[in-house]
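>>> Fold the following and give me the result.
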Amino acid sequence: MSRHTRPLHLLLIFTLVLSLAGLEQVLATPRLNIEITGGIEAAQPIAIVPFGTAEGLIPPVDMAAIIGADLARTGRFKPMPTRDMLDMPTTREEVDFRDWSLLGMNNLVIGRVEPDPRGYRVSFTLFDVFRATELASSSLVSTKSGMRQTAHRIADAIYEKLTGQPGVAATRIAYVTSTGSGPDLSVTLRVADADGYNPQTIVSSSEPLMSPAWSPDGQRLAYVSFENKRAAIYIQELSSGRRELVASYPGINGSPAFSPDGTRLAMTLSKDGNPDIYSLNLISRELTRLTDHYAIDTEPSWSPDGQWIIFTSNRGGSPQIYRMAATGGPAERLSREGDYNARASYAPDGRSIVMVTRVNGAFRIGLLDLARGVMRLLSRGDLDESPSFAPNGALIIYATLHEGRGVLATTSVEGGISQRLTQDSGQVREPAWSPLRR
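Predicted structure coming up:
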């Protein structure tokens, strides 16, 4: 092995070791528990009044509690405890803005849940307390099983109205869990709501699973499986469970990434020698080699406009981030700081990229401003990896260690907001944030 290929071989081995690590076997599908570990001191006070209901109607969930929790997790809002509310209006006529102003609330949310032939009709209204004006209102129909998702959609509508950014409460997160070791190893690829509820197992295996990647419509996941003792790339439809084998060549089959229009899948293959970047047309099945270098090229990721692909390569002697046209061609080095930069992906606006960077022997999450060429650290752990942007670009989820266990964490791009996502048992890693749900 040449000195040029050794660092990236170590990277590939490092990734595999992480996927093989595990703890004791569990029988149920635990949900992710979210702990807010940091927020913004100037979070906006907001009151979400418990929703009114038709007489005798008992909704399956507490809509106001879910909306409040969603807004609190953004770090930008501080919901008022229900016990501190002077009254609980459910209609515009019942609102006394003077009371809410005296309580220091900037905004107020009221709502009602009514019966509907399809399940429930949920209405809400958002007010500006100091101006005593209505900012937004809507009515949504929901089934019993969809009530949590309806609450998330309302939280997102409130968040967008008050911040100008899309909310992500109604999105989902894909992640890999592992329990046990050796012959008792159990690995699953799961999808859960952004608040950790409704976890669903997409695939289970006694071999490693890694690199989940969402399709742009949020309906499919690409991932790498070692279930047949060798790496292979699959695409799986979430609604039906139907999956398709798309790459099972000799050697490495890894790092799948959908193009923004969903018609192509970038990946790393070593079928022709060293690991290189390839693009598979998902319609014609034509496979195109995009890099052809003696070094290791891996971990491709598309720009939001589909014109560029960034990837990890050690062609300069150490793992660094490079950019090339999506059709292939010359590559430009983007990362300049440090001797290890890998696993990069674009922000939704294309102005920055997030990556794993090594700082004094610790692996941290870094954000590179592409216009200024300046790197800013976003995490403080010793082994932080697999960063993924939320679809609104405000948050990043990544894998890290907490008390010796693999967990997930989120941090805001602007700083100040942080959370930790854990399970009661087992390791959690390889997170991927879904696109916005429309």
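>>> going forward, measure contacts between C-alpha atoms and count neighbours the same way
OK.
>>> Please verify my assumption that R190 contacts T201.
Yes. Under the criterion of CA atoms under 8 Å, R190 is in contact with T201, at a separation of 4.4 Å.
>>> more crowded one of those two?
For R190 and T201, the more surrounded residue by other CA atoms under 10 Å is R190, and the numbers stand at 21 against 17.
>>> Let me know the distance separating the more buried one from L108.
R190 sits 36 Å away from L108, going by CA to CA, to the nearest Å.
>>> my read: I46 touches N107, true?
Yes. Between I46 and N107 there is a contact under CA under 8 Å: 4.9 Å.
>>> Next secondary structure after the one helix or strand R358 maps to?
Element membership for R358 (DSSP states H and E) is strand 352-359. Moving toward the C-terminus from strand 352-359, the next helix or strand (DSSP H and E) is strand 362-369.
>>> Now do that following strand: everything it contacts.
Under the contact criterion CA atoms under 8 Å, 6 or more residues apart in numbering, strand 362-369 has outside partners 335, 351-358, 374-385, 387.
>>> Second input sequence below; structure requested for side-by-side comparison:
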Amino acid sequence: MNSAARMFFFSTRSAFAHACSDRACLSLFLAVLLLLFTHLPAHAQFRVEVTGVGLTQLPLAVVPFKGEDSASQKVSAILLADLERSGQFRAIDGKQAIMDESSSPDFVQWRQRNADALVAGSLTRLADGRYDIRARLWDVVGGQLRGEYKEVVTAADLRLSAHRMADQIYEKLTGDKGVFATRIAYVTKAAARYTLWVADSDGEGAQAALASPEPIISPSWSPTGSHLAYVSFESKKPVIYTHELASGKRRITANFRGSNSAPTWSPDGRSLVATLSRDGGSQLFQINVEGGEPRRLTQSNGIDTEPAFSPDGSQVYFVSDRGGSPQIYKMPLSGGSPERVTFAGTYNISPTISPDGRWMAYVSRIGGQFKLQMMDLSSGQTSSISETSADEKPSFSPNSKLVVYATQVQGREALMTSTLDGKIKARLAGQSGDIREPDWGPFRN
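Predicted structure coming up:
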């Protein structure tokens, strides 16, 4: 989407929120979204660019793995990029060192290089074509071994193995669970075809889950990571589907009169909350994924949309213009009066709640710019964590340490990840492509 189209989209979205009060407005909004989506450029290969400096980054050296030059993936580079992207580590150059997991490190030399931790390893191709991957993690300061990694994988799983290794190292050194072996979902358009992609957490290794000549929007991961819910326009109207990724089987979950949009899974995976206009207006309904009559949750004269669950499933956060401008509210899933959550500014949308329940990320219009915000839910304190001005659709990592969102950087569309303080960001961007609607999946079993 070029700058002019983006600004038109935003101004139209603003007008929609301020002027519309009936169900026709949601249809108009979706129609504008559809029109603009048809002008998105094609998907292209990702690259990861990490920027920023954290306050307490651990200095880490990763030596190129012995034997990886003959493999299709540079495991050590993937490993290091993962750890840097987390914001917890600062890379110490280990490219000139020659060692593997069986070597005895010269701890004095590595201390002189200011490294606190060291990783080295090897890839050995076996007779059956698989790879034996081995690595060790050393505590340079203490001069001792901290952990070992061993796995035999196919060439196709080299990237996944590197992500799993990064998860182990991250947990060893921080005490928190790593998210590098998790996945993200997002949508692209190339020529006249829309594609729903599932990719590694760094955006690489994308696999198409669905392709269609009609728009696909609002992907949402199930709690187990086995399914995606999304909205497809293939019936010439917005219809909600659930999609089993392993088999490719799809199921229509909401195809009621009017629009069916903005699905999100309940934490127990048994239901979705979505926006339906079946009864007039655009209101939130709970929909059992096995079928049955939806249960209406909200009763307002405005538009209620973009639902997001609290981690325990007891509360639903959502956006409503019931007060005259889009603000974020919450209400018990069991029913009750909505409570307003955002008060600063006149335009706050796209809430998402961290899995640990501590944070809410959302987008706020500030001085005509759309900025990613982070709210501490216990105190209500809010900070802006981006330097960009066209942020959209945040989604937390399953360990609550990072957030992914869509934005525009130097005139180009991009996916970004950021630490919660905004100090470390990683750009996952195509050379000439556009990617939208990111959603970060759960931990993989």
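>>> circling back: so where is the strand holding R358 of structure 1 in structure 2?
Alignment of strand 352-359 of structure 1 against structure 2: residues 359-366, by TM-score structural alignment.
>>> what about that stretch, distance to the chain center?
Remark: stretch 359-366 of structure 2 is offset 15 Å from the chain centroid, using CA atoms, centre = their mean, to the nearest Å.
>>> in it, what counts as buried?
W359, M360, A361, Y362, V363, S364, R365 (16 or more other CA atoms under 10 Å).
>>> mean distance, the strand holding R358 of structure 1 to its aligned residues in structure 2?
Comparison of strand 352-359 of structure 1 with structure 2 after fitting gives an average deviation of 1.1 Å (mean CA distance after the TM-score superposition for structure 1).
>>> Can you pull out the residues in contact with that strand?
For strand 352-359 of structure 1, contacts defined as CA under 8 Å, 6+ apart pick out 338-347, 363-371, 384-389.
>>> residue ranges of the strands in the stretch 301-438 of structure 1, please?
Per DSSP state E, counting those that start in this stretch, the stretch 301-438 of structure 1 carries strands over the ranges 308-313, 320-325, 332-333, 341-346, 352-359, 362-369, 374-377, 385-389, 395-402, 405-412, 418-422, 427-433.
>>> Mean per-residue distance, the third one versus structure 2.
Superposing on structure 2 places strand 332-333 of structure 1 at an average distance of 0.8 Å from its equivalents, by mean CA distance after the TM-score superposition for structure 1.
>>> relative to strand 385-389, how tilted is the strand holding R358 of structure 1?
160 degrees (axes from the mean of the first three to the mean of the last three CA atoms, to 10 degrees).
>>> For the stretch 101-250 of structure 2, just list every one of the strands.
Listed in chain order, the strands of the stretch 101-250 of structure 2 (DSSP E, counting those that start in this stretch) span 117-125, 131-139, 144-153, 183-190, 193-200, 207-212, 216-221, 227-232, 239-244, 250-254.
>>> ok, back up a step: out of the strands of the stretch 301-438 of structure 1, the one nearest E24 of structure 1 is which?
Nearest to E24 of structure 1 among those is strand 427-433 (9.4 Å), distances taken as CA to CA.
>>> whereabouts in structure 2 does that closest one align?
The aligned range for strand 427-433 of structure 1 is 434-440, by TM-score structural alignment.
>>> In PyMOL, how would I select the buried members of the contacts of strand 352-359 of structure 1?
Listed next is the PyMOL selection for buried residues among the contacts of strand 352-359 of structure 1, using 16+ other CA under 10 Å:
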select buried, resi 340+341+342+343+344+345+346+347+363+364+365+366+367+368+369+384+385+386+387+388+389
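>>> Any chance of a markdown table for the strands of the stretch 101-250 of structure 2, columns distance to A17 of structure 2?
Listed next are the strands of the stretch 101-250 of structure 2 as a markdown table, based on distance: least, CA to CA, whole Å:
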| stretch | distance to A17 of structure 2 |
| --- | --- |
| strand 117-125 | 51 |
| strand 131-139 | 53 |
| strand 144-153 | 51 |
| strand 183-190 | 24 |
| strand 193-200 | 27 |
| strand 207-212 | 29 |
| strand 216-221 | 19 |
| strand 227-232 | 21 |
| strand 239-244 | 22 |
| strand 250-254 | 24 |
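>>> So for K172 of structure 2, which of those sits nearest?
strand 144-153 (7.6 Å).
>>> Show me what counts as buried in that closest one.
The neighbour-count check on strand 144-153 of structure 2 (16+ other CA under 10 Å) flags R146, E148, Y149, V152, V153 as buried.
>>> Please give me every residue in contact with the last one.
Spelled out, it's V153 of structure 2. If you count contacts by CA under 8 Å, 6+ apart, V153 of structure 2 has them with R130, Y131, D132, I133, S161.
>>> So what's the residue count around the aligned partner of L269 of structure 1 in structure 2?
Matched to structure 2 by TM-score structural alignment, L269 of structure 1 sits across from L276. L276 of structure 2 has 30 neighbouring residues, counting by other CA under 10 Å.
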